[in-house]
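> okay, predicted coordinates and the sequence, questions at the end:
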Amino acid sequence: MEAFITLSGMAAPLDKINVDTDQIIPKQFLKKIERTGFGIHLFHDWRYLDDAGTESNSEFVLNFPRYQGSKILLTRENFGCGSSREHAPWALQDYGFYCVIASSFADIFYSNCRKNGILAVVLQAEEVQALFDEVEANEG
């Protein structure tokens, strides 16, 4: 795990509530125990229109050119709910996210982020909304 003191970078706005770990990294991609190689499958069912992952969904935010290379994921409440798989933070990190900002996280997901070097930031819903407004107005 690579520690960081300061993080500066673009934020990608994932405007969804109750994002569960099955959406973060679908179960069919959990067949290995190495911590790498999961980023390509991050949000697979939303990012791609086909099961093979060859046809990108142009309407999904992480496929927008303006959010390519984002280091911060901005999202809504109850992020990381569902099963307790540690693969979810691995997929986020492998994709390039070092920080996730939301108004709340599932407890186990929050703990798994901390163990794996992802900063999970909890803000009030109004503060999260202000960040969404800022990110969308200024392209990241």
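Here it is on my side, so go on.

> C-alpha only now, for contacts and for neighbours.
Fine.

> how about the lengthiest helix in the chain: buried residues?
Longest helix in the chain by number of residues (criterion: DSSP state H): helix 125-138. For helix 125-138, the neighbour count (16 or more other CA atoms under 10 Å) marks 128-129, 131-132, 135 as buried.

> same deal with stretch 91-106?
Residues of stretch 91-106 classed as buried by neighbour count (16+ other CA under 10 Å): 91-106.

> and if you look at stretch 65-76?
When burial is assessed from 16+ other CA under 10 Å, stretch 65-76 yields the following buried residues: 67, 70-76.

> would you format the residues you listed as JSON lines with distance to Ser84 included?
Output for those, formatted as JSON lines (distance: CA to CA, whole Å):
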{"residue": "Tyr67", "distance to Ser84": "28"}
{"residue": "Ser70", "distance to Ser84": "25"}
{"residue": "Lys71", "distance to Ser84": "23"}
{"residue": "Ile72", "distance to Ser84": "22"}
{"residue": "Leu73", "distance to Ser84": "20"}
{"residue": "Leu74", "distance to Ser84": "21"}
{"residue": "Thr75", "distance to Ser84": "19"}
{"residue": "Arg76", "distance to Ser84": "19"}
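
> kindly indicate which of the residues you listed lies nearest Phe60.
Within the set of the buried residues of stretch 65-76, Tyr67 lies nearest Phe60; the separation is 10.5 Å, counting by CA to CA.

> that closest one is in contact with Ala12, isn't it?
Yes: because the distance of 5.6 Å satisfies CA atoms under 8 Å, Tyr67 is recorded as touching Ala12.

> now distance to Phe4 too, for the buried residues of helix 125-138, in JSON lines please.
JSON lines is the format used below for the buried residues of helix 125-138 (distance: CA to CA, whole Å):
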{"residue": "Val128", "distance to Phe4": "23"}
{"residue": "Gln129", "distance to Phe4": "26"}
{"residue": "Leu131", "distance to Phe4": "22"}
{"residue": "Phe132", "distance to Phe4": "24"}
{"residue": "Val135", "distance to Phe4": "23"}
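
> putting a second one here so we can go through both:
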Amino acid sequence: MQAIKYIEGVAAVIENNNIDTDQIIPAEHLKITNKNGLGEHLFSNWRYNPENQENKNFVLNKQETRNSKILIAGDNFGCGSSREHAPWALLDFGIQVIISSSIADIFRNNSIKNGLLPIVIDKSSHEFLLQQNAKIIVVNIEKQQIEVEGKTIDFELEPFVRYCFLNGMDQLDFILSQQNKITEYEQQQKRYA
């Protein structure tokens, strides 16, 4: 993982509530065990028509939002199954941040472990952000703030999650960074055995 203090980019808005992991990455694409290339199948049932041509009306196919780094989604994003392919597909597509008024717990945990930042904000701020399609948004992880159109929105991150993103490490990297303390503890325990 790479250290991230802030992410600036164009926002894409999908207002739908209850977007589940099968909508994010349909089941027929789960045979892939490599993360690379999954972005091509992100929201494939919405992005492509039955003839496998791009749906020009879908937000991530539009010129102004095709390269979005920030996805603002309706309530209860990432519900459904626990497939880790969902955050993999979002990241491979280029999405680095998901913002919603609520994010399903398993999806949220899978996202954090893979370097996709899930942000939950209050309802009124969420309503405002749902109106910001194709606008430049800055997500400042250090300050825990979202900036758009002259407005600042505060959000909360668990201290450990914030630490990991700011220092470019996942949970395993953190454990490995504590190797000296772990070794010291194990040696102390041997003395008492």
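Perfect, I can see it now. It should be emphasised that the depicted structure is a prediction, and the values quoted were computed from it without experimental measurement.

> TM-score of the superposed pair?
Remark: TM-score between the superposed chains equals 0.92 [TM-score structural alignment, normalised by the length of the first structure]; 135 aligned residues with a CA RMSD of 1.1 Å.

> Serialize the buried residues of stretch 65-76 of the first structure to a markdown table and add fields for distance to Lys27 of the first structure and secondary structure.
Listed next are the buried residues of stretch 65-76 of the first structure as a markdown table, based on distance: CA to CA, whole Å; DSSP: H, G, I helix; E, B strand; the rest coil:
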| residue | distance to Lys27 of the first structure | secondary structure |
| --- | --- | --- |
| Tyr67 | 26 | helix |
| Ser70 | 24 | coil |
| Lys71 | 24 | coil |
| Ile72 | 24 | strand |
| Leu73 | 21 | strand |
| Leu74 | 23 | strand |
| Thr75 | 22 | coil |
| Arg76 | 22 | coil |
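
> how about the helices in the first structure?
Remark: helices of the first structure, listed N- to C-terminal, are 21-24, 44-47, 87-95, 107-115, 125-138; assignment by DSSP H.

> tell me how far Ala89 of the second structure lies from Tyr163 of the second structure.
Using CA to CA, to the nearest Å, one obtains 24 Å as the distance from Ala89 of the second structure to Tyr163 of the second structure.

> could you point out the longest strand in the second structure?
With residue count as the measure and DSSP state E as the assignment, the second structure has strand 6-14 as its longest strand.

> name the helices or strands packed onto that one?
Helices and strands touching strand 6-14 of the second structure, as assessed by 3 or more CA pairs under 8 Å, 6 or more residues apart in numbering; DSSP states H and E, comprise strand 70-73, strand 136-140.

> give the contact list for Ile25 of the first structure.
When the contact criterion is CA atoms under 8 Å, 6 or more residues apart in numbering, the partners of Ile25 of the first structure are 38, 41-44, 87-88, 91.

> in CSV, list those along with distance to Val19 of the first structure.
Putting the contacts of Ile25 of the first structure into CSV (distance: CA to CA, whole Å) gives the following:
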residue, distance to Val19 of the first structure
Phe38, 17
His41, 15
Leu42, 12
Phe43, 10
His44, 13
His87, 14
Ala88, 11
Ala91, 14
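
> tell me the one among those nearest to Ile5 of the first structure.
Top of the list for closeness to Ile5 of the first structure, among these and by CA to CA, is Ala91 at 21.6 Å.

> check contacts around the alignment partner in the second structure of the closest one.
Applying TM-score structural alignment, one finds that Ala91 of the first structure aligns to Ala89 in the second structure. Applying CA under 8 Å, 6+ apart, we find Ala89 of the second structure in contact with 24-25, 35, 37-42.

> pick out the residue closest to the middle of the second structure.
Taking CA atoms, centre = their mean, the centroid of the second structure lies closest to Leu116, which sits 3.4 Å from it.

> now that residue: closest residue in space, sequence neighbours ignored.
The spatially closest residue to Leu116 of the second structure, leaving aside those adjacent along the chain, is Gln96, at 5.2 Å (CA to CA, 6 or more residues apart in numbering).

> ok, that neighbour to Gln179 of the second structure distance?
Using CA to CA, one gets 29 Å for the distance from Gln96 of the second structure to Gln179 of the second structure.

> ok so, going back, which of the contacts of Ala89 of the second structure sits closest to Glu184 of the second structure?
Among the contacts of Ala89 of the second structure, Lys35 lies closest to Glu184 of the second structure (CA to CA), at 36.5 Å.

> out of the contacts of Ile25 of the first structure, what pair is the most spread apart?
Farthest pair in the contacts of Ile25 of the first structure (CA to CA) is His44 and His87. Separation: 13.4 Å.

> these two: which is more packed in?
In this comparison of His44 of the first structure against His87, neighbours counted by other CA atoms under 10 Å, the higher total goes to His87 at 27 against 22.
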